[in-house]
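**Q** Next one to model:
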Amino acid sequence: MTTSFLYFDLGNVLLKFNNERAIRQVADLTGADHDQLAALMAGEREQDGLQWRFEAGEFSDDEFFEIVCREFSIAPDRAAFEVAASDMFEPIAESFALIPQLKAAGHRLGILSNTNAIHWRFLLDGRFAVLNDQFAEYVTSFDAQSMKPDRRIYDVAIEQAGVPASEVFFVDDKLVNVEGALAAGLDAVQYIGHEQLLFDLAARGIEVPC
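**A** Below is the predicted model of the structure:
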């Protein structure tokens, strides 16, 4: 088995996140009702929720801001709103240490994630340097206008990697996304912890110094 490119999911692989924290911060900043805001973001069905639709690229960050402002009759400072909506991420230390080791060993790396334009801008503003200077390719759902586990986002990832699908390794915390990647021809595994990830990499001939 040849592995020529490695993609990592963001949430619960590289970074922990807390959506409830973001909703609480936006509600505190704007005066919007917390429960109504949470319901708007989640939707009765996940794919109807504002969060899903924003991450799927159905509308821009400007349009997202306008929708929330209109829904709650609010007019917060835009920059403060984006920080409140985004300041919910914490690095997973073992993963942040692993990425530079893999790059230093000559491996080409990428991020493949369901995310939105506001979160992405926040994550790449320099506060998490590993995300800025270690990865060769970034594949985001809002840019691809396709959400994992839909086939199209994996096809975009394969094209950007520039190698056959079978040579692309992908790790994601959600089994449904792993299954979608496997169906697209990628070599994919579920993230259940750092030691298991090291084992999965070693099984592909990728050894990481202890």
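**Q** contacts and neighbour counts: CA atoms only from here.
**A** Will do.
**Q** right, and residue 64 touches residue 54 too?
**A** Yes - with contact defined as Cα atoms under 8 Å, residue 64 counts as touching residue 54 (7.0 Å).
**Q** One more sequence to fold, the one below, so I can look at both together:
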Amino acid sequence: MCEGMRRPMKNTVPVLSATPAERLHQRAAEGPPEARRPKFLYFDLGQVLVRFDHGRLVRQLAAAAGAPEALVRQILFDEGMQEQLELGRMTTRQFYAEFRRRTGTGAPEAELRRAATEFFWPNHEILPLLVQLRQRRYPMGILSNTCELHWEYCRRRFAYVAELFDRAVLSFRVGAMKPDRKIFAAAAEAAGCAPDELFFTDDIAANQLGAAAAGIDAVVYRGAGDLIGELRRRGLMVG
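**A** As a prediction, the model looks like this:
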């Protein structure tokens, strides 16, 4: 080969580096990268493991108390009684007493308990996946904003909630609610893992973002099929 052919040609067009926007477009076209395999899986309780309807809760309590639904909604949500329960700052008995006082009802505790709990039902679409994960011995836990009353009801009413999980990290026990970093630190400690060794799914985007900010691999729950894909991408043999 002659010397001239080894020299760069003077009229060679320089290669331009891609712009940030072009790099983002390229990564999107390539699809999400493979994620590391987690050592422990956490699931939210409400709207992931079980379904619920707050409208039904309000209607049932209003009927039991003989009170307007608007008042019940105000007591539970607008004034934060539900949040106080889920933070462990109010016991179930204190709830009954305060609810009776605010609504002027003399309804017995058993009737109020039924009204305040029987608004949950199983999320049937996720059950086959949970059974498969348990059969393959993947460690699993529940990470939930909930109160003692609702936790005890779900644990007793739905066998899979009580039987398939190794840990339960619950806001009323921790004294902090998602997306507070404190409850995610408690989840890591309970699992005996570093945060980046955990996987978590929640139906609320703010909770997913809070978990991610705490170093946890987290995704928003959009259905069992989507979740199976996320777990497969992390090397878990499911589906």
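**Q** that older thread, looking at residue 64 and residue 54 of structure 1, which one has more neighbours?
**A** More crowded of residue 64 of structure 1 and residue 54, by other Cα atoms under 10 Å: residue 54, with 23 against 18.
**Q** Trace that one over to structure 2, please.
**A** With TM-score structural alignment defining the correspondence, residue 54 of structure 1 maps onto residue 85 in structure 2.
**Q** what's the closest non-adjacent residue to its match?
**A** The shortest distance from residue 85 of structure 2 to any non-neighbouring residue, by Cα to Cα, 6 or more residues apart in numbering, is to residue 147 (5.3 Å).
**Q** What's the one you found aligned with over in structure 1?
**A** In structure 1, residue 147 of structure 2 lines up with residue 116, judged by TM-score structural alignment.
**Q** show me where structure 1 has helices.
**A** Applying DSSP state H to structure 1 gives helices spanning 19-30, 34-42, 50-55, 61-72, 78-86, 93-104, 117-123, 129-133, 141-144, 151-161, 175-183, 194-202.
**Q** list the contacts for the equivalent of residue 206 of structure 1 over in structure 2?
**A** Residue mapping for residue 206 of structure 1 onto structure 2 gives residue 236, with TM-score structural alignment as the criterion. By Cα atoms under 8 Å, 6 or more residues apart in numbering, the contact set of residue 236 of structure 2 is residue 37.
**Q** Could you measure from residue 236 of structure 2 over to residue 132 of structure 2?
**A** Distance, residue 236 of structure 2 to residue 132 of structure 2, by Cα to Cα, to the nearest Å: 11 Å.
**Q** Residue 149 of structure 2 too?
**A** Residue 149 of structure 2 is 29 Å from residue 132 of structure 2, by Cα to Cα.
**Q** cool, residue 165 of structure 2 as well?
**A** From residue 165 of structure 2 to residue 132 of structure 2 the distance is 13 Å (Cα to Cα).
**Q** Out of those two, name the residue with the larger neighbour count.
**A** More crowded of residue 165 of structure 2 and residue 132, by other Cα under 10 Å: residue 165, with 18 against 14.
**Q** Identify the residue of structure 1 aligned to that one.
**A** Under the alignment (TM-score structural alignment), residue 165 of structure 2 pairs with residue 135 of structure 1.
**Q** I figured its match hits residue 107, correct?
**A** No - the criterion here is Cα under 8 Å, and residue 135 of structure 1 misses it with residue 107 at 9.7 Å.
**Q** Nearest to residue 4 of structure 1, out of the helices of structure 1?
**A** Proximity to residue 4 of structure 1 (Cα to Cα) singles out helix 151-161 among these, at 8.6 Å.
**Q** Okay, buried residues for stretch 69-83 of structure 2 please.
**A** By neighbour count on 16 or more other Cα atoms under 10 Å, the buried set for stretch 69-83 of structure 2 is 69, 72, 73, 75, 76, 81, 82, 83.
**Q** what residues are up against the second one?
**A** Contact partners of residue 72 of structure 2, counting by Cα under 8 Å, 6+ apart, are 58, 61, 62, 103.
**Q** Hmm, the first one is touching residue 69, no?
**A** Going back to what we said before, that points to residue 58 of structure 2. Yes - counting by Cα under 8 Å, residue 58 of structure 2 does reach residue 69; the two are 6.1 Å apart.
**Q** Just tell me what residue 129 of structure 2 corresponds to in structure 1.
**A** So residue 129 of structure 2 corresponds to residue 98, using TM-score structural alignment.
**Q** and the spatially most central residue of structure 2, how far is that from residue 91 of structure 2?
**A** Centroid-nearest residue in structure 2: residue 202, 2.4 Å away (criterion: Cα atoms, centre = their mean). For residue 202 of structure 2, the distance to residue 91 of structure 2 (Cα to Cα) stands at 26 Å.
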